[in-house]
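In: Got a sequence here, can you model it:
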Amino acid sequence: MAGSIVEVNDTTFEQTILKADKPAVVDFWATWCGPCKMIAPHVEAVAAELAGQVIVAKVDVDSARGVASRYGIQSIPTLLFFKGGQVVDRMIGGQHRKDDIKKKLLALI
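Out: This next block holds a predicted model:
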């Protein structure tokens, strides 16, 4: 996983994402999920390009069931975009590319 991506779980989610002073995108994924592996390089590229401007995080739905349930994650990958501790947008599925993700984040900066 790229160094600019933060792994969050049920314990660290609130402090890392909800109380953040920057916009964030959270990638809900699982190790066994094929589409998650397809979108991962795009998420990593966005993390590298926007390092310092936004938070890019990953939540493994198998180990952080509380967070996944709280946000109604029913299919993965799901990307949730946060600003000021609130979900402001989402993308579902592995078909999204770097530019799609980056555009949504830039709109939140």
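In: alpha carbons only for contacts and neighbour counts from here, please
Out: OK.
In: ok, now which ones touch the residue most central in space within the chain?
Out: Centroid-nearest residue in the chain, with C-alpha atoms, centre = their mean: Val26, separated by 1.6 Å. Contacts of Val26 were listed using C-alpha atoms under 8 Å, 6 or more residues apart in numbering, and they are Val56, Ala57, Lys58, Val59, Leu79, Leu80, Phe81, Phe82.
In: and this one, so I can compare the two:
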Amino acid sequence: MASFKEIISTDTPVLIDFFATWCGPCQTMMPVLEKLKDDLGDEVRILKIDVDKNKALATQMNVRGVPAFMIYKKGKLIWKGSGVQPLHVLKDEIAKA
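Out: The predicted model follows:
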């Protein structure tokens, strides 16, 4: 299994979704992320991270609330957002990457 650092260091943009199973807005984002993956296919990699199961990583990444999103490309943080995000915002930020 690839390490987190290896995953975010690829040429393909990686959208990280920090979520929690108990989080209502996180559930709201699930169909948005599925549509994003359907629309963009291999142009983006979506990585879902449960903050309750990955507390150390969430703390390291400065996640203060969920849902929280980050886009990485070649190991660099390109964009960061929190709360429910519209599909077009995520698409625009991935396109910029």
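In: before we move on, the earlier item: tell me the counterpart of the residue nearest to the centre of structure 1 in structure 2.
Out: Alignment note (TM-score structural alignment): Val26 of structure 1 maps to Ile16 of structure 2.
In: same deal with Lys83 of structure 1?
Out: In structure 2, Lys83 of structure 1 lands on Lys73 (TM-score structural alignment).
In: Can you get me a residue count around that match?
Out: By other C-alpha atoms under 10 Å, the residues close to Lys73 of structure 2 number 20.
In: OK, contacts around Cys23 of structure 2?
Out: Cys23 of structure 2 touches Val66, Pro67, counting by C-alpha under 8 Å, 6+ apart.
In: Distance check, it against Ile71 of structure 2.
Out: Going from Cys23 of structure 2 to Ile71 of structure 2 by C-alpha to C-alpha, to the nearest Å gives 21 Å.
In: Go through structure 2 and flag its longest helix.
Out: helix 24-40 (DSSP state H).
In: Cool, thanks, signing off.
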